[in-house]
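A.B. asks: What follows is a protein structure lacking sequence information:
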C-alpha cells in the first residue's frame, strides 16, 4: 500500500483504503480497480491523493492514528454542527446538543491516542473539496492532542485541548460559502468578515453553556501569532493561551497540506520545513520543536530518490528521526527493479540522504531506463 497523488494515478491501480465523504458515504471502496473515469472524478472532487495497491509495497500497511470509526463519527458531528445555522441565525440549542456529543468523541480520540505507542502522524486524511471544513476540524483536534501528549499533559487537559481545537472554527458557521471557498484573493471587506469568525466562535461557545472559557479561548485566539502579527487582538508570546498556541500550529499544518480552491496542497516535507522556519516568529519555538517530532515529512509509502541515485519507498517512520526514515530500495539508479530486499535506516546511514520526492514512480523509472539505453 502506498499514498499516490491523483495526478500520478494510472488505470489498473487498486484502491487500498476506502474514500468517504464527510457524511460517511463511501465514494470508492477498497479493492476497486481504477479506470481513467474514476481518476478524472477524483480530480473533480478535489481529492489530491489516495492509497493504492500497485504491487510495489504489498506488505506495507498504513494505519491512521485513530480508528476509522472514530474519525468518521467525528467528521459527521462536525459536519452537522457547522451546518446547524439557518441563514444568519445560529441554532444555539442544536450547537449545545452537538457539543455534548463532540465531548464524547474527543474522549475516544484522547483514549485511542493514549493507547498508541510511538505516536507519529504519517497517514494523511483523504478529503474532498466539500469535506474540507469538517475534516480539517477533526484533524486539528487530533494533531493538537498528539502535541499535548508529547508535552506530557494529563488526560483532563488533553480533553480540554482536543475539544477546543476541534471547535476552533465554529465561528465560520454563518460565513457565506462564496467567501470561504473563493478561488481568488479576498477583498479587504471579505477578509474583515473572515476575521470576525474568531469573536463569533468565542461568543457561540461561551453562550452554549457546555464549553469552558479555556476551550472557548481557542476559537478566539487561534489566529494570533507569537510575534504579534495575528488577529483579532494582536496578542504576542505567552499572552496567547497555550492551547491556542498549539492549535494555531495544527491549524496551519493541516490547512497547507490540504487542497484548496485557491491553491494546491503542499507536500508534507515542504509543510514540515515551513513550520520549522516559523518557530520563534509566527509560532512558539518550543511548541514547533515538539510538533515537528510528531509529524512525518515523508509519510509511509512515499517514493523518494536517494542521494546515491537509488529509488526507494519509506517503510517506517521512527519518532525522533523524522527526516531519516527507514526506506526500502525498489529501483537502482538506472531505473531497473531491485531483485532482493534492501533497506536503509537513514538515521544510521548518514552518507545517504533523501534527495527528492517522486510522485509518479513508473513514469520516472521509465525515463531513467530510456536514458540508460540512449546513453
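C.D. replies: Nice, I can see it. Bear in mind that the values here come from a model prediction, so they are computed numbers and not experimental data. Residues are numbered from 1 along each chain as shown.
A.B. asks: contacts and neighbour counts: CA atoms only from here.
C.D. replies: Fine.
A.B. asks: So which residues of the stretch 101-250 of the chain form helices?
C.D. replies: Secondary structure of the stretch 101-250 of the chain (DSSP state H, counting those that start in this stretch): helices at 132-150, 155-166, 177-180, 188-195, 197-208, 213-221, 242-256.
A.B. asks: Likewise for the stretch 251-375 of the chain?
C.D. replies: Per DSSP H, counting those that start in this stretch, the stretch 251-375 of the chain has helices spanning 268-278, 285-291, 361-374. These are given in chain order.
A.B. asks: and here's the other structure:
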C-alpha cells in the first residue's frame, strides 16, 4: 500500500482511487466527488492520511491467492458494443472416410457414460501414461535448461512492420490453419503421420516469435473462416502457449515441445460425434461424459504420429486437469500434472473463452483474462503460470482494444511487466470516432502517461478493426 496525504485530495474533482484506512477498509470509493461535505467529514474523524493500492499490487495479491475481491480489478465493459452479433455455428460438415471405430478398433467395445470413461482409462496407451506417473515416477516439473528464447527474440515497434510483412504474416497464419486441418484430418481418417510435419509447422511459429516477439499474441486474436472451430483453436492455443512458455524462460527446444502439444492438445475431439461437438443447446450429462473421453482418445491418436516428444502425450492427456483436483480425467493434484500441460490448459481456456462457439459469443479478451484470474483464486490454475501469461500479455491482452479517458480507442501492442493494467497502446481511433491514418497512429505508454488511462475494454466485433491496424 502507498501512503497518501489528505492534502493530495483535490477539491472539485472525483476520487481517483479507492482510498483505504490503516485497517484495510475502504474509506472513500473511487469516483466519489471530493467536496466540502467529504472533506469536513474527514476532518471530524481526525483522518490525516489514506492508503492506495500500488500498481500491480491487486494482481500480485490475487496470484498469491490472497485477494479480497476481484471487483478491485474490474473496468466497465462498453455495454453498447457487446453481444451485437449472433453466435457462429458450423455451416459445413466434414465427411470422414472412416467411422471412429475403424480408426480406433478399441472403440467397438467402449460403452457410453461413466462406464465408457472407465474402459478408456484401462486401454493400454492410457494405462501406460498413468503408470509412468504413478509407478515410474515420471518427472512432471520442468525447469528452463538452455538459453531462454525470450532473450533471443526481437521486439518490433509500431512503424517497423511494413504492409507487405503484415500481409505475409496473416497469409502464413491462414496457411497454418489449413495445414493443421490437413494434418488432423489425415490422422482422423486413419493415416499414420510424420511428426516432422507437425514439428516444422510449430518451428515456423517459433521463428515468428524470434523475429517479432509480440506478434503471436496478436495473431491469436485472428478468427479463421474455417467452419470447424477446432483447427483455428488448435493454432491459437499453440501461439498463446509458446508465448507463456517464453515468459517462463524456456529454451527453443522446450518451447517447441510446448507448441507441438498446444497444436495437438484437442486432437481427440475429432472422434467425438459432430452432433455433440456442434450442439447449440446445453449438453446433457451423457454428452458431457462423451466429451470427457477426448483426452484418452487423444493419446491413441498421438500414437499415430511418429517422432513426437513424450511430453506431447502428457499435454494431450492432462490439459484438462486442474490444480485443485477438480479437472479430468484423473483428478490429479498439481504435483502429478506435467508443467507443459499446465501451460497449455491456461492457453486453451483463454482461447476458448474469446472464441465464438455454436452456443455463445466469445468474451472480449479482458473478460477472458479476468475469468482466468478468478480461476486462479478458485484453485483451478497454477498461479505462477498465469503470472507468466500476464507478464507477456497484460490485464488487457495484446491485440485487444481499449477506450481511453480521452475518448480515443487504442490497440494494446505490448505489456508493461508489473504494470498489468497499464500496457503500451497505439491510438487508432480519435475522440470523434474516426479511424486514424497510418501516419497519425501514435503510441502511448500508460505506465508513464499520468493523465491517460483505460476506462473500458472494447469489443472489436462492433468496430471490426483489422488485425494489423496499429500493430
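C.D. replies: The structure has been received and is ready for your questions. Just so it is clear, the structure is predicted and the values come from calculations on it, not from any experiment.
A.B. asks: Fetch the TM-score of the aligned pair.
C.D. replies: Superposed pair, TM-score by TM-score structural alignment, normalised by the length of the first structure: 0.70. Supporting alignment: 308 aligned residues with a Cα RMSD of 3.9 Å.
A.B. asks: The equivalent of residue 381 of the second structure over in the first structure: what's it in contact with?
C.D. replies: Residue correspondence to the first structure (TM-score structural alignment): residue 381 of the second structure is matched to residue 283. Shown in contact with residue 283 of the first structure (Cα atoms under 8 Å, 6 or more residues apart in numbering): 225, 226, 227, 245, 248, 249.
A.B. asks: Going by neighbour count, which of these comes out on top?
C.D. replies: Using other Cα atoms under 10 Å as the contact criterion, the top neighbour count among those goes to residue 249, which has 28 neighbours.
A.B. asks: How much space separates the aligned residue in the second structure for it from residue 242 of the second structure?
C.D. replies: When the two structures are superposed using TM-score structural alignment, residue 249 of the first structure falls opposite residue 346 in the second structure. Residue 346 of the second structure sits 12 Å away from residue 242 of the second structure, going by Cα to Cα, to the nearest Å.
A.B. asks: What of residue 286 of the second structure?
C.D. replies: Plainly put, residue 286 of the second structure is 34 Å away from residue 242 of the second structure if you go by Cα to Cα.
A.B. asks: now residue 273 of the second structure
C.D. replies: 30 Å.
A.B. asks: Looking at the two, which is more packed in?
C.D. replies: residue 242 (32 against 14).
A.B. asks: Aligned against the first structure, show me the partner of that one.
C.D. replies: Residue 242 of the second structure maps onto residue 145 in the first structure, by TM-score structural alignment.
A.B. asks: Quick one: residues contacting its match.
C.D. replies: Under the criterion of Cα under 8 Å, 6+ apart, the contact partners of residue 145 of the first structure comprise 110, 158, 159, 161, 162.
A.B. asks: where do the strands sit along the first structure?
C.D. replies: The residue ranges that make up the strands of the first structure, judged by DSSP state E, are 2-5, 14-15, 19-20, 26-28, 49-53, 85-86, 89-90, 303-306, 311-316, 326-331, 343-345, 354-358.
A.B. asks: Can you spell out which helices and strands pack onto the fourth one?
C.D. replies: Applying 3 or more Cα pairs under 8 Å, 6 or more residues apart in numbering; DSSP states H and E, one finds that strand 26-28 of the first structure contacts strand 19-20.
A.B. asks: how about the strand it packs on, aligned to which bit of the second structure?
C.D. replies: With the alignment judged by TM-score structural alignment, no segment of the second structure is matched to strand 19-20 of the first structure.
A.B. asks: Give me the contacts around that strand.
C.D. replies: With contacts defined as Cα under 8 Å, 6+ apart, strand 19-20 of the first structure is touched by 26, 27, 28, 29, 50, 126, 127.
A.B. asks: Equivalent analysis for stretch 200-214 of the second structure, please.
C.D. replies: With Cα under 8 Å, 6+ apart as the test, stretch 200-214 of the second structure has contacts from 149-150, 152-156, 176, 179, 215-216, 238-239, 242, 252, 255-256, 259-260, 263, 398, 413-414.
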